[in-house]
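A.B. asks: Here is the input, now give the coordinates:
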Amino acid sequence: MRSASLVRTGLTDEVVAQLTDYEASELPESWKAALALCDWLSGFEHSGKIPPEMYGRLGVHFNEQQILRLGALLASASGWHRMIEAFGIRPDHYQAGQSAPWAAAAG
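C.D. replies: Predicted coordinates for the structure are as follows:
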């Protein structure tokens, strides 16, 4: 995995590389719990109500308000990701003045 936008926020290439297999990584346990919630909410492997074990894992690192805020942020980001994929938008490669990716399809 490589993401210029993540690296621009201050994450190193080494940290970004660990996101692919975060459970086996050296990332902090709080990050692993948040990433597991991200996977759950994105529906890649799971769906339905968050199981008690996951909520308990999150509760070790975050209070209830933080868990809800994290969930809202992840839901928003997941929806944004799906939208940019659907329209072929590549923010890491965008250049000022570049036409929108859907302009060619519409025209």
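
A.B. asks: hey, let's count contacts and neighbours off CA atoms from now on
C.D. replies: Fine.

A.B. asks: So which residues of the protein form helices?
C.D. replies: 4-8, 13-18, 29-42, 52-61, 64-87, 103-106 (DSSP state H).

A.B. asks: Proceed likewise with the subsequent sequence, for comparison:
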Amino acid sequence: MTTHTDTLTAKTEYAHEHAPRLPLAERVPEFYRAMLRLETAAAKDIDPTLYHLIKIRASQINHCAFCIDMHSKDALAEGETVERIVQLSAWQESRHFYTERELAALDLTEAVTVLTDGFVPDEVYARAAAHFDETELARVISAIVVINAWNRIAVTTRMTPGHYTPRPA
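C.D. replies: Predicted coordinates for the structure are as follows:
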């Protein structure tokens, strides 16, 4: 007779890991290097904590498992809490985990990421503009645009999550 303990200790069989579709960086290295430069420019002078939240949330919306894996690990390595990362998918119901600036950036991230639903509402933009000066707001918008581009690359080429290791700080 199999007991509950036997079931818990039995080896779990996970689904087969999919292979990437296309090694984009190898096929168009000049484009990939340009994306890395764009990433570097977007990350310049933006609060790293905010940057990670933007990248994780956009990646969740875009169902980009590779980027969720990467940016969650980077955020954890830089001191972000597990609780804030876990709650990020439900940030509107978990507002008390985030600052007003972070909430404004998350709202803007959602509006820009789901742009196909129409446009960025004036009230969302105004709320973000109330929390960031023009240069900061431009950096937030840049961060949102760049992660959305990376998400589209990773999802389309089917980059495989689970293998990323953050660089030591």
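
A.B. asks: Can you calculate the TM-score here?
C.D. replies: Remark: TM-score between the superposed chains equals 0.73 [TM-score structural alignment, normalised by the length of the first structure]; 94 aligned residues with a Cα RMSD of 2.3 Å.

A.B. asks: circling back: select, out of the helices of the first structure, the one closest to H93 of the first structure.
C.D. replies: helix 4-8 (8.7 Å; Cα to Cα).

A.B. asks: Now do the same contact list for the corresponding residue of the first structure for L88 of the second structure.
C.D. replies: When the first structure is aligned by TM-score structural alignment, L88 of the second structure is paired with L19. Applying Cα atoms under 8 Å, 6 or more residues apart in numbering to L19 of the first structure gives the contacts M1, S25.

A.B. asks: Please apply the same query to A111 of the second structure.
C.D. replies: F119, V120, P121, V124.

A.B. asks: If you map those onto the first structure, which are still there?
C.D. replies: Shared with the first structure under both residues aligned by TM-score structural alignment, their matches' Cα atoms under 8 Å, the contacts from those are V120.

A.B. asks: Buried ones from the contacts of A111 of the second structure, can you make that a ChimeraX selection?
C.D. replies: Selection of buried members from the contacts of A111 of the second structure for ChimeraX, criterion 16 or more other Cα atoms under 10 Å:
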select :120,124
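
A.B. asks: Farthest pair within the contacts of A111 of the second structure?
C.D. replies: Longest distance between any two of the contacts of A111 of the second structure is 10.4 Å, between F119 and V124; criterion Cα to Cα.

A.B. asks: and L58 of the first structure, what pairs with it in the second structure?
C.D. replies: In the second structure, L58 of the first structure lands on A128 (TM-score structural alignment).

A.B. asks: Just give me the neighbour total for that match.
C.D. replies: Neighbour count for A128 of the second structure, taken as other Cα atoms under 10 Å: 25.

A.B. asks: Could you do L74 of the first structure as well?
C.D. replies: Applying other Cα under 10 Å, we find 20 residues neighbouring L74 of the first structure.

A.B. asks: what does the one 10 residues further on give?
C.D. replies: Other residues lying near I84 of the first structure total 12 when counted by other Cα under 10 Å.

A.B. asks: same question, the one 4 residues further on
C.D. replies: G88 of the first structure is flanked by 12 other residues according to other Cα under 10 Å.

A.B. asks: L58 of the first structure and Q65 of the first structure, how far apart?
C.D. replies: According to Cα to Cα, to the nearest Å, L58 of the first structure stands 11 Å off from Q65 of the first structure.

A.B. asks: and what of A36 of the first structure?
C.D. replies: 18 Å.

A.B. asks: quick one, which of those two is more surrounded?
C.D. replies: Per other Cα under 10 Å, whichever of A36 of the first structure and Q65 has more neighbours is A36, with 17 against 9.

A.B. asks: Give the equivalent position in the second structure for that one.
C.D. replies: Match for A36 of the first structure (TM-score structural alignment): D107.
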